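[1] I would like the atomic coordinates for the input below:
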Amino acid sequence: MNFLFLVLIFLLLWATFDFIYGRKIHLNNLKPRSFPVRHSNFKLYTYGQTLYKELFTDIQHAKHHVHILFFIVKNDEISHTFLQLLMEKAEQGIEVRLLLDRIGSHHLSKQTICKLKQHGVHFSFCHKIRLPFLFFSVNQRNHRKITIIDGKIGYIGGFNIGEEYLGHNQELGPWRDYHLRLTEEGVQDLQTQFLHDWRDDTNEDLLHENCYFPILKKGETSHRFIPTDGAYLQQTFLDLIEKATKELYIGTPYFIPGKKLMNALLRARKRGVRIIILVPKKADHPFVREAKLPYCRKLIKAGCHIHEFLDGFFHAKIVMVDGCICDIGTANFDKRSLYINHEINCILYDSPFLEQVKKEIEQDLKASILLSMDDVSSLSLSDKGKEWIGTLFSFFL
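    The predicted structure is shown next:
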């Protein structure tokens, strides 16, 4: 028993040292990257069936290249359909590059990967587990979801590839998410980000190849892409919160904001900002629902409105400021996205497109219930235990 206890203590100390110093070295080597304000045309998808239909159609019509980065591609029917489409395009002579997160897409078999390569798909995992900081590297995830087709069409948002994103998971039900399709000049920034990630994991540098960057016109909606690599996202969210003068809306599947963002929300409430937060009632990961409860209690006490989505699982990541600035992307409002994951968000500025987004927000809120203090305080012994565990390990949820 004493030996097992010593082993446990050693593992805890090792994991702590590994993560702290691994992250410190990562941050020391990290340089902030930013893209300029662009003007593009956008379309919003909130259900997987419509997104997949148009995404697959765009891929089928590709003439030169298809570049795709997903956090998760499952080993199921829709995933096989997706991968088969990529192989068919590669066989036609189209350049196909597929970059997947090593942990998020761990269900993908070696046989499937070999088959992709045999059919001409350029494939790589990103964020492979690396020495000497094993625990830090296994926690680092490339959570970005990016597609670029012929350098002219781009996709970014919360959907991955899998049957659950079509609402076929009986426990979660319908899957509600936000994903953007864009055309015109902003696509070049998604291309740059993809090729940056591709270079990091394959050492193939295509960033200066003109064939991936066709000349693009300006679209109607001004926007800016914000990539983050386990840093800088917190400042983006702080800036959005501080800009709010009337109303701030946050939609997120995982609400674990940490101290700085929490204090910023409370300051915004004190200056009269109406704060609305939408989270799912159902949880797709252990302890994430309970980990948000300490924050909910403080916010409800301060007069904020926290809603739980009832019509399936809510996975959208969105911040709307005074109805005129909107952030849609891959980052959750939680510590993992803030401090570990590699994300990319799109800040959209006042335009007619935001009216479409507002209609979806209204629909989401109609499908939710408003939480009271009693809802987040009257917990069973089991839920109290889950809250304690969720709070203790909130950094890694």
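[2] can we go C-alpha only for contacts and neighbour counts from here?
    Fine.
[3] Around Arg97, how many other residues sit close by?
    Counted by other C-alpha atoms under 10 Å, the residues lying close to Arg97 total 22.
[4] shouldn't it be in contact with His64?
    No. Look at Arg97 against His64 with C-alpha atoms under 8 Å: they stay out of range, at 11.6 Å.
[5] Another for comparison:
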Amino acid sequence: MTTSSPTIAKRPPQFFWLLLVRWCTIALLLGGAGGCASLPANEGRTPSTFFAQPEITPLGQLVQARRAQATTRSDSAFHLLDDVETALTSRLALIDGAQRTLDLQYYAIHADASTEVLLQRLRDAARRGVRVRILLDDFNSVGADAQVLRLAFEPNVQIRLFNPLPGNRSNMIGRIITSLHDVGRMQKRMHNKLFLADSAWGITGGRNLGDQYFGTGDKQNFVDLDVLAAGRIVRDMAVSFDRFWNDELAYPVQTLLDPEDLDELRKWQPASAARAAEAPKPVLPVTVSPTVLPSVTPTAVVQAERPPMDLRTVPLVWAPATLLVDAPGKVGPGDDEVNAGETVIDGLLNLMQQAQRDVLIISPYFVPGERMMAIYGQLRKRGVRIRVLTNSLASNDAPAAHAGYARYREDLLAMGVEVYEMRSDPETAPGLQGGHAPERRARDLFTGGPGGSKGGSSRASLHSKAVIIDGRLSVIGSMNLDLRSQLKNSEVGLVIRSGALAQEATQQVEQTMATAAYRLERKDHGFHWRAPPGAAFGDEDSEPGASTKLRLLVRMLGPFAPDQML
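    As a prediction, the model looks like this:
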């Protein structure tokens, strides 16, 4: 049985013909635009490799000294970065400590206050002789965020864009239109996240770079999880970086900028004129030939007053570890199933199938699909406890992904999976406020002091990606437990065998469940969201904190969006 909108039903018959003609015209225009743009030949790239002698650098020697102090057999060490302050200061420490190389691989780097600080430090490192390589997925490098690409014109800095889209970078819609002829390739993205210094220390996890990942977003801030790594495992991370950096899908940024893009870079002005006038140092001044970018206007921010993390004293857990990483070809042209059985998600599912007691899943976008659901069912039949922490509708920044997840809620609960949904209230979100570092302290890094907070009314959104198995094995990385991570995106994850680190991560997740999340329960005609005992908020019988408009949107999306596209 179908229903129709009362408004549309009253329209005269010619309305439908006009509507049909309009959409056909748009489709033809989009199709024509999509066929016009193409990528340049990716020729003349110079291969480069990671720095293979970390032991001769101060960062490498520090790793050796820390290992000697610990008297451990393990050659890799780790520290969880579970709050916005340590997430930022650890990256500053790696930049400031590097003497030879800095390699960054990210899905998104946003042009805002936090990255002004980080990119200023990267520029300073390049000017003291450090080779800086930045590999960035091309999808988000548009509009204001394209300003990040100005760093490519600094001496000693190279930027490559992975799986680029044709067309200029003025806005996202235009770039999507010019890629409609190749939607399959456009859907595949490099989602990896690595931050490496002298091949001795590195960071991976869920965070991209930008205000909302460091607790200073205007409208939204992500609760996220990274891990700081040192020692042998960082060389494995560096090898993975090189595979992507030297792949044919990685284009030097200069080959992709057209005259319109260069004009936009010239026009760029600081977001805050007052802050720019008061700041002592410019950020991202581009030193290039006058014939290329003759009139780039620099900006500035107040430099971070809080010092970087002290790598000499930061607590480290020494443990055996391995790296799960997808091949660059997963993002390339071809069948979605080309790497079936060999992806990061496949490896993670194989580890989960070996669980004996407990599996704890943290995934902001949780769309299991048939195979994952079958594995969860097998684990439950063996008595393995499964707990899942994901976003509520109100905290999810991707309503379509929530629509996909909602399809599985009833079956998950029926098989005995414990499902928790995080609230959108930043006051209860760990790592932003009330966690290891209050949100205000992180904002002070960019505003120069208290009182300048700009995110007090922002909502919290879960972005951490981790699986903890039997309280001894932790997998932390860029992957979500969904079909997009399994079939579309390239991902990376660290597998760490340490009871101590697994216990630390579990405690952090359980704190969120106990203070900032609802437990989902079945009800006769729907669901019940149960608040934690003693919480300042109460139970709910409908999507907590979500507007009627948002609920209707998800209901509309639900029947139509395929799981692998969410």
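[6] The stretch 401-550 of the second structure: strands as residue ranges?
    Using DSSP state E, counting those that start in this stretch, the strands of the stretch 401-550 of the second structure run over 418-422, 459-462, 466-469, 473-477, 492-497, 517-523, 526-530.
[7] measure the residue nearest to the spatial centre of the first structure to Ile156 of the first structure for me?
    Residue closest to the average C-alpha location in the first structure (C-alpha atoms, centre = their mean): Thr330, at 2.3 Å. According to C-alpha to C-alpha, to the nearest Å, Thr330 of the first structure and Ile156 of the first structure sit 8 Å apart.
[8] Between these two, which contacts overlap?
    Common neighbours of Thr330 of the first structure and Ile156, using C-alpha atoms under 8 Å, 6 or more residues apart in numbering, are Arg144, Lys145.
[9] just to revisit the earlier point, can you lay out the strands of the stretch 401-550 of the second structure as TSV showing mean neighbour count and distance to Thr299 of the second structure?
    Shown next, in TSV, are the strands of the stretch 401-550 of the second structure (neighbours: other C-alpha atoms under 10 Å; distance: least, C-alpha to C-alpha, whole Å):
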stretch	mean neighbour count	distance to Thr299 of the second structure
strand 418-422	23	37
strand 459-462	26	28
strand 466-469	27	37
strand 473-477	26	33
strand 492-497	24	34
strand 517-523	20	40
strand 526-530	17	47
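[10] who wins for proximity to Asn246 of the second structure among those strands?
    Comparison of the strands of the stretch 401-550 of the second structure against Asn246 of the second structure by C-alpha to C-alpha identifies strand 492-497 as nearest, at 17.1 Å.
[11] State the helix or strand in which Arg97 of the first structure lies.
    strand 95-101 (DSSP states H and E).
[12] Residue in the first structure paired with Leu389 of the second structure?
    Using TM-score structural alignment, the equivalent of Leu389 of the second structure in the first structure is Leu278.
[13] and its match, what does it touch?
    Tyr249, Ile250, Gly251, Thr252, Ile306, His307, Glu308, Phe309, Leu365.
[14] now Ser377 of the first structure
    By C-alpha under 8 Å, 6+ apart, the contact set of Ser377 of the first structure is Leu293, Arg297.
[15] Val73 of the first structure too?
    Here Val73 of the first structure is in contact with Ser79, Leu100, Gly104, Ser105, His107, Leu108, Asn160, Ile161, Gly162 (criterion: C-alpha under 8 Å, 6+ apart).
[16] State the distance from the closest residue to Leu324 of the second structure other than its chain neighbours to Ile203 of the second structure.
    Spatial nearest neighbour of Leu324 of the second structure, excluding adjacent residues (C-alpha to C-alpha, 6 or more residues apart in numbering): Gly493 at 5.0 Å. From Gly493 of the second structure across to Ile203 of the second structure, the span is 11 Å (C-alpha to C-alpha).
[17] Over to Asp218 of the second structure?
    Shown here: Asp218 of the second structure relative to Ile203 of the second structure, a distance of 25 Å by C-alpha to C-alpha.
[18] what about those two, which has more around it?
    Shown here are Asp218 of the second structure and Ile203; by other C-alpha under 10 Å, Ile203 has more neighbours (27 against 15).
[19] Assess the claim that Tyr213 of the second structure and Arg207 are in contact.
    Yes. Using C-alpha under 8 Å, Tyr213 of the second structure and Arg207 qualify as a contacting pair, with a distance of 6.1 Å.
[20] Common neighbours of the two, please.
    Both Tyr213 of the second structure and Arg207 are in contact with Asp224, where contact means C-alpha under 8 Å, 6+ apart.
[21] These two: which is more packed in?
    Per other C-alpha under 10 Å, whichever of Tyr213 of the second structure and Arg207 has more neighbours is Arg207, with 29 against 25.
[22] The more buried one falls within a helix, correct?
    No. Assigned with DSSP: H, G, I helix; E, B strand; the rest coil, Arg207 of the second structure falls outside any helix and is coil.
[23] Just give me the match in the first structure for it.
    Match for Arg207 of the second structure (TM-score structural alignment): Phe159.
[24] was I right about that match contacting Gly167?
    No. At 11.7 Å, Phe159 of the first structure and Gly167 do not qualify as touching, with contact defined as C-alpha under 8 Å.
[25] Overlap in contacts, these two.
    Gly48.
[26] hey, where'd the helices end up in the stretch 101-250 of the first structure?
    Listed in chain order, the helices of the stretch 101-250 of the first structure (DSSP state H, counting those that start in this stretch) span 110-118, 134-139, 187-202, 233-243.
[27] Now do the longest one: which elements does it pack against?
    Right, the one you point to is helix 187-202 of the first structure. strand 65-70, strand 122-126, strand 146-149, strand 153-157, strand 221-229 (3 or more C-alpha pairs under 8 Å, 6 or more residues apart in numbering; DSSP states H and E).
[28] any idea which of those strands is most buried?
    Most buried of these by mean neighbour count (mean count of other C-alpha atoms under 10 Å) is strand 146-149; its value is a mean of 26.
[29] which residue numbers in the second structure go with that strand?
    Against the second structure, strand 146-149 of the first structure falls on residues 194-197 (TM-score structural alignment).
[30] hang on, the earlier thing: quick one: closest of the strands of the stretch 401-550 of the second structure to Val223 of the second structure.
    Across these, Val223 of the second structure has its closest neighbour in strand 459-462 (4.8 Å, C-alpha to C-alpha).
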